[in-house]
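Novice: any chance you could fold what I've pasted below:
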Amino acid sequence: MSEPCDLFIIGGGINGAGIARDAAGRGLKVVLCEKDDLAQGTSSRSGKLVHGGLRYLEYYEFRLVREALIEREVLLNAASHIIWPMRFVLPHSPDDRPAWLVRLGLFLYDNLGGRKKLPGTRVLDLRRAPEGVPLKEGYKKGFEYSDCWVDDSRLVILNAVDAAEKGAEVLTRTACTSARRNGDRWDITVQGPAGTRAFSARALVNAAGPWVTDVVGRVTGTNSKRNVRLVKGSHIITPKFWEGEQAYLVQNHDKRVIFINPYEGDKALIGTTDIAYDGAPEAVTADQSEIDYLLAAVNRYFKQELGRDDVVQSFSGVRPLYDDGAGNPSAVTRDYVFDLETQGGAPLLNVFGGKITTFRKLAEHALQKLDGFFPQMGADWTAKAPLPGGDIADADFDRFVADIQREYPWLPQDLVLHWGRLYGTRMRMILGDATALEHLGVQFGPRLFEAEVRYLAAHEWAMSAQDILYRRTKENLQMSAEQIDALNVWVAQNLEPQT
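Specialist: Below is the predicted model of the structure:
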């Protein structure tokens, strides 16, 4: 027996979760299907920035940059717990782009998107400014500008949480095995922990990211004139090797720019590469040549040289960029394109490309594409709506943390800040009636307690230690192998398998 729904979405990355949230908030009956865990692919392997894309100005992507810069402030207001301002230092040398060109780009960047909250660009004398201390002596002049950091996988999770709380059904570890048109509906079959289920949907959205063309052909049996170009981007994590909260943006010898960002307190996140990729998206890894490339970019600029032994971890993701025919992977557009196909029956909306910063706008545009098929659905609504946990007064995170510390004086300050960043106002759901640290249950690591693990299983579809440590939190970076093994055992013994 098929279960009816309005909109069936394939793909639990940022685009699929964003579309599910938007559609559910408009009153549609939504089902979201993801073959793995939410954000398990590209959406947890990004550079973790909400930004306009300064370098895209060189490719005349003014509309994309403007839209992204506007979205940067929208998202900062919607989720100030997982998105926050960051200052980026650009050391300049005569071998790089000319200083006048950098200044022009930064002037456009400051003014294209109607910047309100973030401070503007300033010129730095790196011989005197503290930001110049870790840099080699040859770098005398620099620029500093603003962008925002984002916890990418949590952004996906919070969109899925909001979708579910607005009535959507979110199915993780559930593969869509078949979708076929039957007149004005789609007959859809999925296979997951509960076995086989069948749905009948009025419209189908393919937001499968790197697997979008596979879904077009193998799952839906249709065709599309559009395609994606898979580009691999790899990052490395090292101990942090400078003082201060600022990030750095440096240029490598091939003119590509590399971000060097503070990460999880005492670490640095360095990336990314841009390499054409034709393998299986799920098998992507950072190879040694990429690691050496990123280390060389750092060592060109910084006094403290890094080697392979300094790499704590590496990860790689496949960006499913819309194939615009550009020869250079770095020049391929980061814009998104829709392919709406009906063949006289139920609509199929294929989503090509996109970037994490513009996911909300992409979702809004996707629903606008489908509005003719759902005349009763609600209007655009997400621009001023906070994400779960983001209902923080005036988006003032520091004041929120101070209020929580007064409300729970027994809670260690580092845990208040950590849980505040992950959960915002919803950290109270973890704390419950606890009045002492021991009320939070088993302590698995420096900042991971049983109360949090149970919350993640009950409210955020976490089913394994990896879900918890890599995508719901980043506590894998703070825990020993023995602590992680103990968590694996506890999860297997104490968490009911979800169906």
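
Novice: make it CA atoms for all contacts and neighbour counts henceforth
Specialist: Noted.

Novice: gap between E407 and H439?
Specialist: 16 Å (C-alpha to C-alpha, to the nearest Å).

Novice: compare those two (neighbour count), which wins?
Specialist: For E407 versus H439, neighbours defined as other C-alpha atoms under 10 Å are more numerous around H439 (14 against 10).

Novice: quick one: list the elements packing against whatever helix or strand A68 lives in.
Specialist: A68 is part of helix 62-78, with elements assigned from DSSP states H and E. If contacts are counted by 3 or more C-alpha pairs under 8 Å, 6 or more residues apart in numbering; DSSP states H and E, helix 62-78 sits against strand 83-92, strand 141-150.

Novice: so can I have CSV of the ones you listed showing mean neighbour count and distance to Q443?
Specialist: Shown next, in CSV, are the helices and strands packed on helix 62-78 (neighbours: other C-alpha atoms under 10 Å; distance: least, C-alpha to C-alpha, whole Å):
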stretch, mean neighbour count, distance to Q443
strand 83-92, 23, 27
strand 141-150, 21, 27
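
Novice: I have a second one here; can you model it like the first so I can compare?
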Amino acid sequence: MRARAEEIGALAGREWDVLVIGGGITGAGILLEAARRGLRAMLVEQRDFAWGTSSRSSKLVHGGLRYLAEGQLRLTRESVREREALLREAPGLVEPQGFAFADHGGGWPRRLGFLAVLRIYDRLAGRREPHWETADGFAMLAPNVRREGLLGGVRYTDAKTDDARLVLRVLDEARAHGAEALNYVAVQGMLREGGRIVGARLLDERSGQEQAVRARVVVNASGAWAGALGGEGKGPRLRPLRGSHLVLPSWRLPLAQAVSLLHPGDRRPVFAFPWEGATLVGTTDVDHSEGLHLEARITRHEFDYLMTALRAAFPQLGLQDGDVLATYAGVRPVIDSGQHGAPSKERREHMVWSEPGLVSVTGGKLTTFRAIALDTLRHAAPQLPGWQADLAPVPVFARVTPPLCRALPGSVLRRLGGRYGRHAQALVDAAGEGELETVPGTETLWAELRWAARAERARTLADLLLRRTRLGILLPQGGAAHLARIKTICQPELGWDEARWLAEQAGYMALWRECYGIPAA
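Specialist: Prediction:
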């Protein structure tokens, strides 16, 4: 605690060019792009890094096929460009994911229209691949899909990621360029001089220490929480939308491809795809009316909605509520069009607006975080006299050589290189006996827990199990059966005494039951 207070005091005593508020993917991207262009940049997050939307997304790095079908060509072009860049730059973290869409008699006009959209999608990505499969060929791609009335199907390629690890990797890249990032530091209010914002008053949630930090420009990148920082009210009206998901064991819903299907009730698209050794199902798109200070959670209605889609698509599997390992929900910062239409019809572009000393940004997609960051810096540039920089896109990540370890296969080394970047070799070298084995039922190494506890600023057990690793949503009951071994690995690294560990364990399990378990009927 004392070291933490000293760290914050030292940082507060420095003059910053940019103070970024918000530790999700948007804030992390802005921090990186600012730091690599010579700005003295610092980020603060009131909870944990990626605590909000950026650890609770659908885990897809996609070009936005739906946006293209709705005529949003600019957004799709930008998304496809960013997806392809991340696939090149972050192997092991951003990976290709095939999608399959069954045709149970939608009619030739609809089928031809879908194929035409996919041809444009391919052209934007600079690739070309076959898209139509016969019924037998489609059944090979998705063997458990409903065969009755199956005429064939469409397939295409997008990408997937671990969203929380993506945020952490971007933050680490920013630190390599001299930036600073602190979690559990809340903004108490803005510093103002002569009608201009010149910094912020910060509160360290752990020590209770308050500090004033000065910056030439404050960037509000707090997403769905953007309206809570008290600017002059010039920003757009937000429509917080909740997306909820299910996680099932891969043996219970085995998939080689992602399967897109239309919900039998309202014909909305729902997907299921293999992720981190499990199968992820989503997503809903409903207005979120609960307070944003509360942890988002799935409702029973949303749970039943997704289970209905699965049972209709895979009737022979006989899926039951008890087959679900975990649930999670996140709130998207969508800009309200004012049309009062269906949530899924709201546009997903980002918006940036400014006032003296403050630049705010919200909206947008996980995939386009680099483009959002560069656009935000363009708006900030007039408030940074003397700073000139080329804001053309450059690779997000430095080239990384996968770690060396004869005990691990190449696919695992590639995964570690993607998720941990320049620290992957140190993670492998720090592993204790048996820690280069995977946690049963997942693709996570036990050694990842040790490294997270030692070097990744985890402050709570939830940080370790829900964001540094994803064991909390990949294992039954949030990993309760493995807590004894997790304690053996992590407690010495964290420096927690027995009372602290027991308190953390009790708090984590209560949180898991309330927000990540199966909601009561």
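
Novice: all strands for the stretch 51-200 of structure 1, in order.
Specialist: Per DSSP state E, counting those that start in this stretch, the stretch 51-200 of structure 1 carries strands over the ranges 83-92, 122-125, 141-150, 169-171, 175-182, 185-192, 195-206.

Novice: report the aligned residue range of structure 2 for the next helix or strand along the chain from the last one.
Specialist: In other words, strand 195-206 of structure 1. Using DSSP H and E, the next helix or strand after strand 195-206 of structure 1 towards the C-terminus is helix 212-214. Aligning helix 212-214 of structure 1 against structure 2 (TM-score structural alignment) gives residues 226-228.

Novice: before we move on, back to that, which positions within the helix holding A68 of structure 1 qualify as buried?
Specialist: The neighbour-count check on helix 62-78 of structure 1 (16 or more other C-alpha atoms under 10 Å) flags 62, 64-78 as buried.

Novice: what range in structure 2 does that helix sit on?
Specialist: Using TM-score structural alignment, helix 62-78 of structure 1 lines up with residues 73-89 of structure 2.

Novice: and the angle from the helix holding A68 of structure 1 to strand 83-92?
Specialist: 130 degrees (axes from the mean of the first three to the mean of the last three C-alpha atoms, to 10 degrees).

Novice: what residues does helix 62-78 of structure 1 touch?
Specialist: Around helix 62-78 of structure 1, the neighbours that count as contacts under C-alpha atoms under 8 Å, 6 or more residues apart in numbering are 50-54, 56-57, 83-84, 109, 112-117, 147-148, 334-335, 357-358, 360-361, 383-387, 390-391, 394-395.

Novice: let's see that with 7 Å instead.
Specialist: 50-53, 83-84, 112-114, 335, 357-358, 383-387, 390, 395 (C-alpha atoms under 7 Å, 6 or more residues apart in numbering).

Novice: how about stretch 189-196 of structure 2?
Specialist: The contact list for stretch 189-196 of structure 2 (C-alpha under 7 Å, 6+ apart) reads 197-201, 229, 356-357.

Novice: turn those into JSON lines, columns for neighbour count and distance to R467 of structure 2.
Specialist: Below are the contacts of stretch 189-196 of structure 2 laid out as JSON lines (neighbours: other C-alpha atoms under 10 Å; distance: C-alpha to C-alpha, whole Å):
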{"residue": "I197", "neighbour count": "20", "distance to R467 of structure 2": "33"}
{"residue": "V198", "neighbour count": "20", "distance to R467 of structure 2": "32"}
{"residue": "G199", "neighbour count": "26", "distance to R467 of structure 2": "29"}
{"residue": "A200", "neighbour count": "21", "distance to R467 of structure 2": "27"}
{"residue": "R201", "neighbour count": "16", "distance to R467 of structure 2": "27"}
{"residue": "L229", "neighbour count": "16", "distance to R467 of structure 2": "25"}
{"residue": "P356", "neighbour count": "18", "distance to R467 of structure 2": "35"}
{"residue": "G357", "neighbour count": "22", "distance to R467 of structure 2": "32"}
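
Novice: and for the aligned residue in structure 1 for V394 of structure 2, the neighbour number?
Specialist: Counting by TM-score structural alignment, V394 of structure 2 corresponds to A383 in structure 1. Applying other C-alpha under 10 Å, we find 14 residues neighbouring A383 of structure 1.
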